[in-house]
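Asks: Structural data only, the sequence is not supplied:
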């Protein structure tokens, strides 16, 4: 692959996007259903390709958390297929009239939802992103150019081949979904300058990737998404509920962006709560990085790894079975900590006090703020959006899980009857 071929991909994607935007919702839904069916029927082929990536990853010394993000098995493939089907069932956003008004002079003015055009996505490790984003882009009438990480090269390649074959069978150009068939990083830099072809760039990965896109992209980009996520255990919290919520937020899938990184515990709840959660964490192999007061409460324990927290731990997205633990004197102190160390992603409070819950909801400035629920719920599927293209911590255009409507823009429609402006 060379630079000329990359530009050819951009040009053909732009051309495909024009045709895709005018296709019926039925045709686009058929393509997505075909993808879901092909995923299920191609499980063995996908697992074989994924095994090559896993083996190569182990040889390179990739961490277990990265390997978990990379892994595809029968269950995860079936989940990808179900997520694609859920997109089919969502309302078609293309052509939706957002609002309509008749002006005093009789002009009918409305806004109509339209696709963005071509979406570029650069992502790391998680090959399910290939399917999730393709389904959302097709449903919203957008073409997509995908550039996955080198660690998932074989998985992404076979998934892209399956997707392209499935959409052709529905009457959609295979150029509506394209993947960069090279692991050479120079093509990332070139892709970030292709604003004549790509209308929006979305990075899915760690802080370094997000920062690079923010720095280099010549087109609009979604440059949030790094999650340093907190759960605050209020003095009025049900401790059993707090144990369940924090354990789920940390352990259910620790390698994703909405997993818990730091729990903040009110000083009056800490003596009873911390030993309870430590016992649960011990069974899952969670390392607790504790401030001085939480270490004093927990004391020496053989069943769980407890280490002193360093200052940088409060700013770290762990993506692993590691949790920061800090005792705070008040809700105000918890809010201050989140303001200083949060990334605007996902924050939760566990409380039985309505006033504390209300203050937390009103004062925490994040894409999703939760009361008595795990931060793991900040997810497009869980919010009824179907599969998500990203979780944005930006405040412009889109915030939180980006589903179908976040992949559209609008145009003004003006209907007159010989109107001229005086």
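Replies: Great, that's in hand. Source: prediction; values computed, not measured.

Asks: For the rest of this, base every contact and every neighbour count on C-alpha atoms.
Replies: OK.

Asks: Mind checking what secondary structure residue 327 has?
Replies: Under the three-state scheme (DSSP: H, G, I helix; E, B strand; the rest coil), residue 327 adopts strand.

Asks: Please give me every residue in contact with it.
Replies: Residue 327 is in contact with 264, 265, 266, 267, 270, 291, 293, 294, counting by CA atoms under 8 Å, 6 or more residues apart in numbering.

Asks: how deep is the nearest residue to residue 106 once chain neighbours are set aside tucked in, by neighbour count?
Replies: What sits nearest to residue 106 in space, not counting adjacent residues and going by CA to CA, 6 or more residues apart in numbering, is residue 416, at 7.3 Å. Other residues near residue 416 come to 11 when the count uses other CA atoms under 10 Å.

Asks: so who does residue 416 touch?
Replies: Counting by CA under 8 Å, 6+ apart, residue 416 makes contact with 106, 107, 108.

Asks: Over to residue 125?
Replies: Taking CA under 8 Å, 6+ apart as the criterion, residue 125 is in contact with 66, 67, 69, 70, 148, 149, 151, 152, 205.

Asks: Now the fifth one: closest residue in space, sequence neighbours ignored.
Replies: Put plainly, it is residue 148. Spatially, and ignoring its direct neighbours in sequence, residue 148 is nearest to residue 123 (5.0 Å; CA to CA, 6+ apart).

Asks: Below is structure B, check it against A:
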């Protein structure tokens, strides 16, 4: 098995060096990464083709996350350039103050240090993580799933070559070559070297990391997301939002999985929305009231309300009112992204205030929960917890505070 202690030591040394880089140094390395990703597109696609061939019998939703194309690699490179164009969080100085003792206190943003990531068949995470950690001055150790091993190795080699071309340590971005369960477990226990561990993948993976790791963990990702169509909804708007949230890319964590409809408009809304979703290939599962209005639905089980499908499947429930919608979401949701469609301002404000989730929308698709869409350039994950970050995690969320305190000989009496 890969010697993770050695990798941790190298990452710690690299992090110390990265923390001292200027913004120009970091941006130059990021632009080199973007250029080399584009230049290495044929080699990356060849590696990805081998991974796809080995996983040919996997579900469509899995293959969608694994598959790269020229366009997706170009998007990766564009994302890296977008990160380079963003303000450097470690260059920002927050407002300081002077204490009663005459001490000048200045908060500074500093890198977290060494970030570990465990992810499944998501090669884009390798590039996003490398870009965000470099710009924020952190080193990263990545452990991907065995299904994406060759793709990740090709990407890591490109990123490390770009670092070397700029005179920076290649160990700022490291990939664990052993995709076994044992390597994941070892990374979860790399105390003394990892400052934080971020899992990206299925709910099962995330919970395994949260429960087993002894290093600090930021819980991310699982998205049992709801859209509630209120009595005061514009049904044309609701149709556009629901179809987009479910269909545009069903395999990702910000896709909507559940549709709640107010009973006052259910006779019109359920058939209309069900028809639109069915035309896009969505298999529907409903409660008794929804099935009565659209008999082609499969009756939902209790497990359906807890399930993140990551597929063209959606469960539909008719609810008596806003109170029941909010209660259902807070009981079954994963604190990721939730939406209401309504023209009732009071209802929208109650939904914003009372739904417990990282991102809560009024009259918009949940698909916007994304670092790039939020203006962060990219994201290292979407945190569904409350400490120390929540929602899409960009550059600022990969830093912490150091207080610089200047005195003139003060002592405390």
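Replies: It's in. Predicted model, so just to flag it, every value in this text is computed and none were measured.

Asks: How alike are these chains, TM-score-wise?
Replies: Once the chains are laid over each other, their TM-score by TM-score structural alignment, normalised by the length of structure 2 reads 0.98; 413 aligned residues with a CA RMSD of 1.1 Å.

Asks: Which residue of structure 2 sits opposite residue 23 of structure 1 in the alignment?
Replies: Superposed on structure 2 with TM-score structural alignment, residue 23 of structure 1 falls opposite residue 21.

Asks: Check residue 382 of structure 1 too.
Replies: By TM-score structural alignment, residue 382 of structure 1 lines up with residue 373.

Asks: Could I get the full set of helices for structure 2?
Replies: Ranges of helices in structure 2, per DSSP state H, are 4-18, 23-39, 41-54, 60-66, 70-85, 123-135, 149-165, 181-188, 203-212, 235-247, 266-279, 288-293, 322-332, 345-354.

Asks: name the helices or strands packed onto the first one?
Replies: By that I understand helix 4-18 of structure 2. Under the contact criterion of 3 or more CA pairs under 8 Å, 6 or more residues apart in numbering; DSSP states H and E, the helices and strands touching helix 4-18 of structure 2 comprise strand 114-119, strand 139-143, strand 173-175.

Asks: most tightly surrounded among those strands?
Replies: Comparing these by mean neighbour count (mean count of other CA atoms under 10 Å), strand 139-143 comes out on top with a mean of 28.

Asks: count of residues packed around residue 199 of structure 2?
Replies: 29.

Asks: can you check the one 5 residues further on too?
Replies: By the other CA under 10 Å criterion, the neighbourhood of residue 204 of structure 2 contains 10 residues.

Asks: To which residue of structure 1 is it aligned?
Replies: Here residue 204 of structure 2 is matched to residue 208 in structure 1, going by TM-score structural alignment.

Asks: for residue 300 of structure 2, same thing?
Replies: Residue 300 of structure 2 maps onto residue 309 in structure 1, by TM-score structural alignment.

Asks: which residues touch that match?
Replies: 289, 290, 291, 324, 325.

Asks: okay, these in a markdown table with distance to residue 242 of structure 1 and neighbour count next?
Replies: Output for those, formatted as a markdown table (distance: CA to CA, whole Å; neighbours: other CA atoms under 10 Å):
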| residue | distance to residue 242 of structure 1 | neighbour count |
| --- | --- | --- |
| 289 | 18 | 22 |
| 290 | 18 | 23 |
| 291 | 19 | 17 |
| 324 | 16 | 24 |
| 325 | 14 | 26 |
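
Asks: which two from those end up farthest apart in space?
Replies: Spatially, the most separated pair among the contacts of residue 309 of structure 1 is 291 and 324, at 8.1 Å (CA to CA).

Asks: which of the helices of structure 2 is buried the deepest?
Replies: For the helices of structure 2, the stretch with the most neighbours on average is helix 123-135, a mean of 26; neighbours defined as mean count of other CA under 10 Å.

Asks: so that one matches what in structure 1?
Replies: Matched against structure 1 by TM-score structural alignment, helix 123-135 of structure 2 falls on residues 127-139.

Asks: okay, now the nearest residue to residue 129 of structure 2 once chain neighbours are set aside: neighbour count?
Replies: In space, and not counting its chain neighbours, residue 129 of structure 2 is closest to residue 380: 5.4 Å by CA to CA, 6+ apart. Using other CA under 10 Å, residue 380 of structure 2 has 27 neighbouring residues.

Asks: Who are the contact partners of residue 380 of structure 2?
Replies: For residue 380 of structure 2, the contact set (CA under 8 Å, 6+ apart) comprises 125, 128, 129, 132, 392, 393, 394.

Asks: if we go to 7 Å?
Replies: For residue 380 of structure 2, the contact set (CA atoms under 7 Å, 6 or more residues apart in numbering) comprises 128, 129, 393, 394.

Asks: Give me the number of neighbouring residues for residue 361 of structure 2.
Replies: Residue 361 of structure 2, neighbours per other CA under 10 Å, totals 18.

Asks: what separates it from residue 325 of structure 2, distance-wise?
Replies: Note on residue 361 of structure 2: its distance to residue 325 of structure 2, by CA to CA, to the nearest Å, is 14 Å.

Asks: Find the nearest non-adjacent residue to the alignment partner in structure 1 of residue 43 of structure 2, please.
Replies: Mapped onto structure 1 by TM-score structural alignment, residue 43 of structure 2 lines up with residue 45. Nearest non-adjacent residue to residue 45 of structure 1, counting by CA to CA, 6+ apart: residue 158, 7.9 Å away.
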